[in-house]
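S.K.: just to be clear, the model below is a prediction. Sequence and coordinates:
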Amino acid sequence: MKFGKEFASQTVPEWLEAYMNYEYLKTLLEEILVIRRRQQTSTPENNNNNSRVPQRPSFKRKVSLFRAFSGLTNSTASRRHKEDEVIIVSEVKQRDEEHGASECQTNYQTVFLRSSEEGGDLESQFFRRLDHEFNKVINFYKSKVDEAVKEAKELNVQMDTLVALRIKVNNPSMEVISEQHQDHNKMASLDVLNRVKINATTETPRSTVRNVFNSLNVDLNYNKNELKNAQGKLKQAFLEFHEKLRLLKNYVFQNQMAFSKIMKKYDKITSRNASETYLEMVDESYLNQSDEVAKLIERVEASFIKHFCNGDRQRGMNTLRPKYKREKHRVTFFLGCFFGCSVALVAAIIVSIHTRDLLEGEGKTKYMNTIFPLYSLFGFLVLHMLMYAGNVYFWTRYRVNYSFIFGFKQGTDLRFKQVLLLTFGLSVLVLAAILANLEMEMDPETQSYKTYTELLPLGLVTVVFLLAICPFNILYRSNRFFFLVCLWHCICAPLYLVTLPDFFLADQFTSQVQLLRNVEFYACYYGWGDFKARDASTCNDSNVYKIISILVAVIPYWIRVLQCIRRLCEGRDSTQAMNGLKYLSTIAAVVTRTIYTQRRGTTMKIIAASTSGVATIFSTYWDIVMDWGLLCRNSENPWLRDKLILPSRSIYFIAIVLNVILRLAWMQTVLDFHEAPFLHRNALIAIVASLEIIRRGIWNFFRLENEHLNNVGKFRAVKSVPLPFSYEDEDKDL
C-alpha cells in the first residue's frame, strides 16, 4: 500500500483537517516533477551547437569534487556547506490573538534559497505550504496537550475524592491508603468530602422525577450505591481519557512520518538535499520534544491499574488497550450459505404457489387478509436490516465514525457483513416458515392439524423475540442489549436523558408504522380472532381495533415529541420546539388519513390531503436542511454544504429528489389507489410501507454524515463523560 493511502486510513476521522495535507503537497511535487522533466528534455536541444560547453550542474559537481579533495581548512569546508544549502528554517514569534496579547506562539518559516532558478517559484510555494501544514499540526497538538493536562488535573482531584469516599463507605478499621506524590507518601484525606457534592444522575425515571424537585447536585450519603455509580463513571472517564492520549500519540507519529516522506520525495524529485535541514527542525520542535503525552499515558495506566484493577496490570492493560475486530471467515461463509438458501426458498415458494394455484379465488382473499400481514411483518424487518447493512457499508467506506456517534463499546460494533448475516439468517427462518405453512396447508395428511398450521407465524414471532432477549452470550449479545436499552429509553420518554441513539431509534419506528400495526394484528388475530378458521373479520370490522390502530400509528411520533420536549428543557434549544411541531403535524396527518380510509367522505379527504401536505413540506424541509445540513446558498458547494463526504455532488441532489418523491407515497391513500383491481389492498400497503423504509435508509446515511461533520468541525473524537463529583469552591487543588 502506498504511503498516501496508508496515511489516510490511519488518521482520526474527526481530526482530519488537523493532519498534514499530504495529498496536496504531493500534487505540488508532481508539478515540480513536470517542470524538471521539461528542463531535462530541453537541455540537449539547446546544447547541440556547442556540445563542448559543460552543463551548469556538471560544473558545480566538478567544483565540489575538487574542493573535497584539495585539503582545504575546516572554515572553507564550512563555507562550502553554506553554498550547498537549499533552505533555511527559522522560528518566528507571533502574538496569539485567541489567548491574549501577552501570549505568543512559535511558528516556523522556511526560506528557499534557489527561487531564482527555473521552477523556483513553485518550489517556494511548496515550502510555504509545507510551513503552513507544519504550523497547523504544531498548534493543534499544543492545544490538545493543554486540554489533556487540564483534564488530568481534574481527574486527579476526582480520583482523590473517590479514594476518600471508598474509605468513608467501607470504613475499614485498619486500612491505610497512600498516594505517591512528590517523592513522599501522604495519607488520603477525608476532608475533601466536606466540600464535595455528587452529581445527580438521570439514568432512571425515578431519579429524573426526583431531580425535577431537587437540585442537580446532592449531598453525599456515603452509601455503596453512590460509591458504585461514582466508580463506574470515573472508570469510564479514565478509559476515554486514555483513548484520547493514545490518539494524540498516534497523531504525532503519523504526522512525523508524513513530513519525512514528503521531504524525501522532494529530494528525490529535485535532486537536492533539503530534507536533512527540514527534518532536523521537525525533530527539535515541540512535536517531537514534548513528552507530556507519554508521561500522562504512564500515569493514567498506573492509576487505572491501581484503583480499578486491584494492581493487576495484565487485566488493566487488556481493558485500556483498544480492541480491534478481525474479519472472521465463518461470517463470510455463513453469509453466503444463508443468502443462497434465501434465494432457493424464494424460488421454491414461487413454484409452489404457481403450480398449485394457491392464490386464486376465495383462498387468495383469505390469505391476503390473514397470513400475508402476519409474514409481511418480517419482510419489513428484513428490508430495514438490509438498508442498515448498506448504511454501515458506506459509512465505513467513507470513514463516517458511526461506532463513536452511536456510542458502541469499543470492538462491539457490527460490520456490514455481520448485519447481513443476521438479515439473511432471519430471512431463511421466515421463508422456511412460509414454505412449511404452504406445504402443511396443501398436504392431506396435515389437514387435521390445521390449528398448528395457523400457529406457525406466532411460533416464529416467539422464536425471534426470545432470541432478541436471550441473556446468553450468543448472537451479538452486547448489540442486542444496546438495542433493548435504547428501546426502553424510547418507551419511557421523556424520563431518560435523550441521546442520539435514542432519538435515532425512535425515528426508525416512525418509518415502521405498518410493522407496529401488524404487531397489533397479531395480538387481535390470535387473541380474539378465529385463527383456526383463518377468519380475521373480528379484528378488521371492530371499531375498537380501528381506534387502537390509530393510536399505534401515533405512538412513534408521540415518542419523538416527548424527546424533543426533554431536549428543549435541557438544552434550551429552540430548534427542538420546531422539531416537536413537525412531529405533531405528522400525527395530525396520520390520524386524518387513517380516519379517511375507515370512513371516507369528501370533507375527510380534503382534511387528510391538507394535513398530509403541510406535514410533508415541513418534514421534507427538516430532513434536507436541518438533519442533512444541505441547501446552503453561500456554501463552497452551491445549495449543499461546505464539507461533503461523497465524491460526487450529484448524489446529494438525487437523494433530495428521492426524499421528496418517497415522502409523497401517502398520496395513494387520498387518491384511492388502494382500490386498484390488479393489486390487493394489503399488497399496496406493504409496497408503500417498503418505500418509506427505503427512504429512511437513505435518510440514515446523510443524517449520520452530517453528525460526523459536526464532530469533525469541533475535533470531537472521544466521548465526554460526566464526572461524578462537583465542588463547592472553585479551588480544586485539594
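M.R.: In hand now; what should we look at?
S.K.: CA atoms for contacts and neighbours, from now on please.
M.R.: Fine.
S.K.: where do the strands of the stretch 251-400 of the chain begin and end?
M.R.: Here the stretch 251-400 of the chain has no strands by DSSP state E, counting those that start in this stretch.
S.K.: so which residues of it form helices?
M.R.: Secondary structure of the stretch 251-400 of the chain, counting by DSSP state H, counting those that start in this stretch: helices at 275-284, 286-289, 292-308, 313-320, 329-356, 362-369, 371-397.
S.K.: this is the other structure I want to compare:
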Amino acid sequence: MVFILGNTLHVSQSGKSLAWRPALHLYRSSFLIALHITFVAINIYGWSHSGVNHVLIFEIDPRNHLTYQRLLEIGTFLLVLWFVSFTAFIISSYHDAQPFAQPLIFVIFLIILLINPIRIFYYKSRIWFLKNIGRVFLAPFYHVDFTGFWLGDQLISLDLIFFDLQYFICFYTYDVHWIQPTDKQGVFCSGWSQFFLQTVFIVLPSWFRFAQCIRRYRDTKAKFPHLANAGKYASGFLVAITNAVRRATILEYQQQRTSNPFLYLWFISSLIGSTYKLIWDLKMDYGFFDKNAGKNKFLREQIIYSSKAYYYAAIIENILFRFIWIINIFIYFNTSAAEYADIIGFVFGIIEAFRRFIWNYFRLENEHLNNCGEFRAVRDIPIQTTVTVASGYSTRLESIGSLSNLGDEQDAKRRQSMIRGGTMTAMERSRTLTILNEAFDNETSVSKSLTTGTNSNQAQNVSNNLESSSNTISSSNSLVLVNPYYTRTQPT
C-alpha cells in the first residue's frame, strides 16, 4: 500500500518530486530496529520450544521477563507505526506540509519509549536492557558476561544504524529548512570530513566487541579465544576504513575505475574479514565441525533442534550472506548512481539482520550445551544415597508408554531422568517400572516423613523400607544398581 501510495503521489501539488533518497536514509534504520526486535521475539519462541534455557544464559529474572508474545507485540507494534509514519511522510510531501517532521517524530518516540522513567511499558525490562547496553558502550571498563557479548554482536549486525547517524544529524541540522532556507554546511557534513565521521560511527560496534575481548583477556589471561576474537573485530576496522576511502575517491577514478587502488585494498580486506568471521561463526560460535561429532557429520556431538537439515541450511546460509557484499563490485562497475548504493545498502542491512536471526539460534544452543556440559546450568542440592538405572538396560521413558501410572508430574520427570539410552524387552520394561515405582514411592515417603516432622521411629521404619527396596533392586538382574559413591542431585 505504501509503494502504491508513493507511486501515485510521487509529485507534490507544487510540482516537487518526492524526496525518496533522504526518506530512505531517515527511515531505514528505524525499520531495522523494529524488524530486529521481531526477529528476537521469534528467537525466544524457538529457544523456549526447543528447551534452550535463554533465561538462565542471559541471567534474566525468571519471575519478571518479557515472553516472546510480549516482545512480538512490541516488534509488530513498531512496524505498524513505522508504516503509518512513512505513509504520513508521503501524504505530507504531496501537500508540502513539512514531510521530514514525520521520521523525526518517529525516532523521538522510539527514544522516549525506551528511556522514559515512568514505571509503564515493561519498566524493569527496559532498565535491564539499558543497563546491559550501557556496559557494552562503556567497554572495556566493565566486566563482560555473555549478555554483553550477545548484545555487542547484535549491534554488529545493525551497523547501518550507526552509518546513518551521521546523515541524520547533518540533515536535521543543516538541510531541513524549518523557517528559512540556508546554505550553511556543517564541518562533518561534506567532503572528506563526512566520510571520516561515517567511518567513526560505523566502526563503533566493532570497537565495542574488540574492547570486550580485550577486557576478557585482561580478566582471564587466556590468549585464545579472546585475543583471536579481538583480531576478528579488528579486521572490521580495516574493512570500514578502506571502504570509506574507496567511496571518497570514486569521482577521481570515474573514467578508469579499475585504476582505483583503494578498490583492491577494500576487496582484500573484506575477503579476509569475511573468511575470518565465517570460520569463527561455524567453528567457535556454532561449535560445528567437531571431531567427535559422530553421526552428526560436520556438526557437533550433541544437537538440540529436531532436524539436521536446519544445521546444514544454516551453514550454507552463513556462507552466502557473509560474502554477499561481492555484489557491490558489480554495482561499482555498472552504475555510478548513488541511489543504487543506498538501496543495496538497505537490502544488505535486512539480510544481515536475518543472518543474525539465524545465528542467534545456534549460538545460544551451543552456549546451552556448554553450560550443561560444565554443570553451570545445574542448581541442585546433592543427596548421598541414590538409585540409578544401568545404562545397558535403560531406555527413554517415552518408549515405555503412558505416564498416567507413574505418579505425579515431578516423580515422572525423575523417573524419566533415570531411564535413558538403549532398548528393553517388554518384560524388562515392566519389571524396571515396577522396581522404580517402589523405590521412588519409598523415597517420597522418606522425604514427606522428614518434612512433616514425624517421630524418629517412623522415619527409621521408612528408611529401612527404602533400604530393603534398594537391595531388591540391586538383585533384579542388575537392572538397577545402588551406588553409594554416586551422588544424584535433586532440584531445589
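M.R.: Sure thing, it's come through. Owing to the predicted nature of the structure, the values given are computational and were not obtained by experimental measurement.
S.K.: before we move on, back to that, mean neighbour count, the helices of the stretch 251-400 of the first structure: which tops it?
M.R.: helix 371-397 (a mean of 19; mean count of other CA atoms under 10 Å).
S.K.: with the second structure overlaid, how far apart is it on average?
M.R.: Superposed on the second structure, helix 371-397 of the first structure shows a mean distance of 1.2 Å to its aligned residues (mean CA distance after the TM-score superposition for the first structure).
S.K.: whichever residue in the first structure pairs up with residue 193 of the second structure: neighbouring residues, count only.
M.R.: Using TM-score structural alignment, the equivalent of residue 193 of the second structure in the first structure is residue 544. Neighbour count for residue 544 of the first structure, taken as other CA atoms under 10 Å: 10.
S.K.: packing partners for the helix or strand harbouring residue 437 of the second structure?
M.R.: Element membership for residue 437 of the second structure (DSSP states H and E) is helix 426-451. Helix 426-451 of the second structure sits against helix 456-474, with contacts defined as 3 or more CA pairs under 8 Å, 6 or more residues apart in numbering; DSSP states H and E.
S.K.: which part of the first structure matches the following helix or strand past the helix it packs on?
M.R.: Sequence-wise, the next helix or strand downstream of helix 456-474 of the second structure (DSSP H and E) is strand 480-482. Aligned by TM-score structural alignment, strand 480-482 of the second structure corresponds to no residues of the first structure.
S.K.: ok, stretch 81-91 of the second structure next?
M.R.: Going by TM-score structural alignment: stretch 81-91 of the second structure matches residues 429-439.
S.K.: what's the mean distance for the matching stretch versus the second structure?
M.R.: Mean deviation for stretch 429-439 of the first structure: 1.6 Å (mean CA distance after the TM-score superposition for the first structure).
S.K.: can you give the distance of that stretch from its chain's centre?
M.R.: Averaging C-alpha positions (CA atoms, centre = their mean, to the nearest Å) puts stretch 429-439 of the first structure 37 Å from its chain's average.
S.K.: next, the buried residues of it.
M.R.: Neighbour-count burial for stretch 429-439 of the first structure flags 429, 430, 431, 432, 433, 434, 435, 437, 438, 439 (criterion: 16 or more other CA atoms under 10 Å).
S.K.: the inter-axis angle of the longest helix along the first structure versus helix 275-284?
M.R.: Secondary structure of the first structure per DSSP state H: the longest helix is helix 120-170. Put simply, helix 120-170 of the first structure runs at 20 degrees to helix 275-284, going by axes from the mean of the first three to the mean of the last three CA atoms, to 10 degrees.
S.K.: helix 120-170 of the first structure maps to which residues in the second structure?
M.R.: On the basis of TM-score structural alignment, helix 120-170 of the first structure is assigned to no residues in the second structure.
S.K.: make CSV out of the helices of the stretch 251-400 of the first structure and add distance to residue 143 of the first structure.
M.R.: As requested, those are exported to CSV (distance: least, CA to CA, whole Å):
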stretch, distance to residue 143 of the first structure
helix 275-284, 18
helix 286-289, 12
helix 292-308, 12
helix 313-320, 24
helix 329-356, 43
helix 362-369, 64
helix 371-397, 29
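S.K.: out of those helices, nearest to residue 686 of the first structure?
M.R.: Within the helices of the stretch 251-400 of the first structure, the stretch nearest residue 686 of the first structure is helix 371-397; the backing value is 7.3 Å (CA to CA).
S.K.: matching residues in the second structure for the closest one?
M.R.: Counting by TM-score structural alignment, helix 371-397 of the first structure corresponds to residues 23-49.
S.K.: just how off-centre is the matching stretch within its chain?
M.R.: Its chain's average C-alpha position is 11 Å from that of stretch 23-49 of the second structure, according to CA atoms, centre = their mean.
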